[in-house]
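Student: I'll drop the sequence and a predicted model, then ask my questions.
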Amino acid sequence: MGLKQSITPYLWFDGTAKEAADFYVSVFPNSRIVTVGHNSEDTPGPTGSVLVVLFELDGVRFGAINGGSTFKLSEATSFLIDCATQEEIDFYWEKLGAGGQYQACGWLKDRFGLSWQVNSSDLVEKAHADPAAGARVMKAMMDMVKIDLAGLQRALDGK
């Protein structure tokens, strides 16, 4: 991984940063834990407990910090997983949604509270190239929980 990423998202957890990072690394290909930093006697939190985790998901670097209960993850921030096939959508939907909460339009909140959009940006981009097709695709998507690519394609085609 020789390329340096200029912006790294950091996620705030209340004691589950390492567990969450391990879970995400297990779901996405080409992923790994980069480093784990622990509290010292000079930092808040129990000495030796995990403070921060740097990890990569399919080559994209993230940070996770055990910052306490002050802040919570919310739908205000989400990550889009761009899927090429229905099989990919099904895989990520089941893996990330297990123990979490499924939501409308291909969104889910995982068991740690992180929101994901499991969709095909290619199909959505095609839909937005034509306003009438875009309206049909958006209407079809609003009726879905998990994305059905065949259903969105039918809406795109006007069928």
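Tutor: Noted; the coordinates are in hand. Computed from a prediction, not measured in an experiment: that's the story for all the values here. Numbering: from 1, shown residues only.

Student: going forward, measure contacts between C-alpha atoms and count neighbours the same way
Tutor: Will do.

Student: Gly15: which element?
Tutor: According to DSSP states H and E, Gly15 maps onto no helix or strand at all.

Student: er, Val36 I mean
Tutor: strand 32-38.

Student: for whatever helix or strand comes next after that strand, packing partners?
Tutor: Using DSSP H and E, the helix or strand that follows strand 32-38 towards the C-terminus is strand 50-57. Applying 3 or more C-alpha pairs under 8 Å, 6 or more residues apart in numbering; DSSP states H and E, one finds that strand 50-57 contacts helix 17-27, strand 32-38, strand 60-66.

Student: comparison target, given below:
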Amino acid sequence: MSLSKITPCLWFDGQAEEAAQFYTTIFPNSRITTTQYYTDAGKEYHGREAGSVMVVEFTIFNGQHTFTALNGGPQFTFSEAISFQIDCEDQDEVNYYWDKLSAGGDERRQQCGWVVDKFGLAWQVIPRRLKEMLSDKDRVKSSRVTESMMRMKKLDVVQLERAFEGA
């Protein structure tokens, strides 16, 4: 059962089950919770074959985050206008999520910690320390961090720290 009253619904064109399996292998203690199938009812609207996957519900991070993956068709695609932020403890965690999510993704759409996965979904793989540095009251320090970050694809905590300290 979801802990939240808001569940993101991710629209796919026949890849909902594959995507749910992909995400549940990346994030700890994740699982597919339910799968629903199309029937002949409404076929004149959805055009899907009876028995094909319609919706896959899954949770990630110990069931803390619930998602719905819908095989809705080719009408809509993802863009970076919507992304999911992953709050990473350290560089090892940044590397883990970046490597997993970028596999088969669009390298041309990677910048400043943003990665677009093989389904076109955008993620922000962000070290917790970056948020602290960007929120620092010393605007000169936070400006140097921003400038350093803008030149990166995958974020490098050591380089960001050096920029923060003026090194």
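Tutor: Alright, I've got the coordinates. Everything quoted here is computed from the prediction, not taken from an experiment.

Student: after superposing, what score do the chains get?
Tutor: Superposed pair, TM-score by TM-score structural alignment, normalised by the length of the first structure: 0.94. Supporting alignment: 158 aligned residues with a C-alpha RMSD of 1.3 Å.

Student: just the helices and strands packed on strand 50-57 of the first structure: most buried one?
Tutor: Mean neighbour count (mean count of other C-alpha atoms under 10 Å) peaks for strand 60-66 among these, with a mean of 20.

Student: residues in the second structure aligned with it?
Tutor: Mapping strand 60-66 of the first structure onto the second structure (TM-score structural alignment) gives residues 65-71.

Student: please list the outside residues in contact with that stretch.
Tutor: With contacts defined as C-alpha atoms under 8 Å, 6 or more residues apart in numbering, stretch 65-71 of the second structure is touched by 2-4, 7-17, 19-20, 53-60.

Student: start and end of stretch 25-36 of the first structure, how far apart?
Tutor: Start-to-end span of stretch 25-36 of the first structure (C-alpha to C-alpha, to the nearest Å) is 14 Å.

Student: cool, and stretch 103-122 of the first structure?
Tutor: Length of stretch 103-122 of the first structure, first residue to last, C-alpha to C-alpha: 21 Å.

Student: can you give me the end-to-end span of stretch 42-56 of the second structure?
Tutor: Terminal residues of stretch 42-56 of the second structure are spaced 19 Å apart (C-alpha to C-alpha).

Student: also stretch 1-15 of the second structure?
Tutor: Start to finish, the residues bounding stretch 1-15 of the second structure are 24 Å apart (C-alpha to C-alpha).

Student: give the buried residues for that stretch.
Tutor: Going by neighbour count (16 or more other C-alpha atoms under 10 Å), the buried part of stretch 1-15 of the second structure is Leu10, Trp11, Phe12, Gly14, Gln15.

Student: counterpart of Ala150 of the first structure in the second structure?
Tutor: Counting by TM-score structural alignment, Ala150 of the first structure corresponds to Val158 in the second structure.

Student: is it correct that its match falls within a helix?
Tutor: Yes: judged by DSSP: H, G, I helix; E, B strand; the rest coil, Val158 of the second structure forms part of a helix.

Student: relative to Thr77 of the second structure, how far out is it?
Tutor: From Val158 of the second structure to Thr77 of the second structure the distance is 35 Å (C-alpha to C-alpha).

Student: and for Leu130 of the second structure?
Tutor: Relative to Thr77 of the second structure, Leu130 of the second structure is positioned 30 Å away (C-alpha to C-alpha).

Student: ok, the two, which is more surrounded?
Tutor: Set Leu130 of the second structure next to Thr77 and count neighbours by other C-alpha atoms under 10 Å: Leu130 wins out with 22 against 13.

Student: over to that one. Which of the three states is it?
Tutor: Going by three-state DSSP: Leu130 of the second structure is helix.

Student: what residues are up against it?
Tutor: Leu130 of the second structure is in contact with Val157, Leu160, counting by C-alpha under 8 Å, 6+ apart.

Student: one more: Thr77 of the first structure?
Tutor: Leu114, Ser115.
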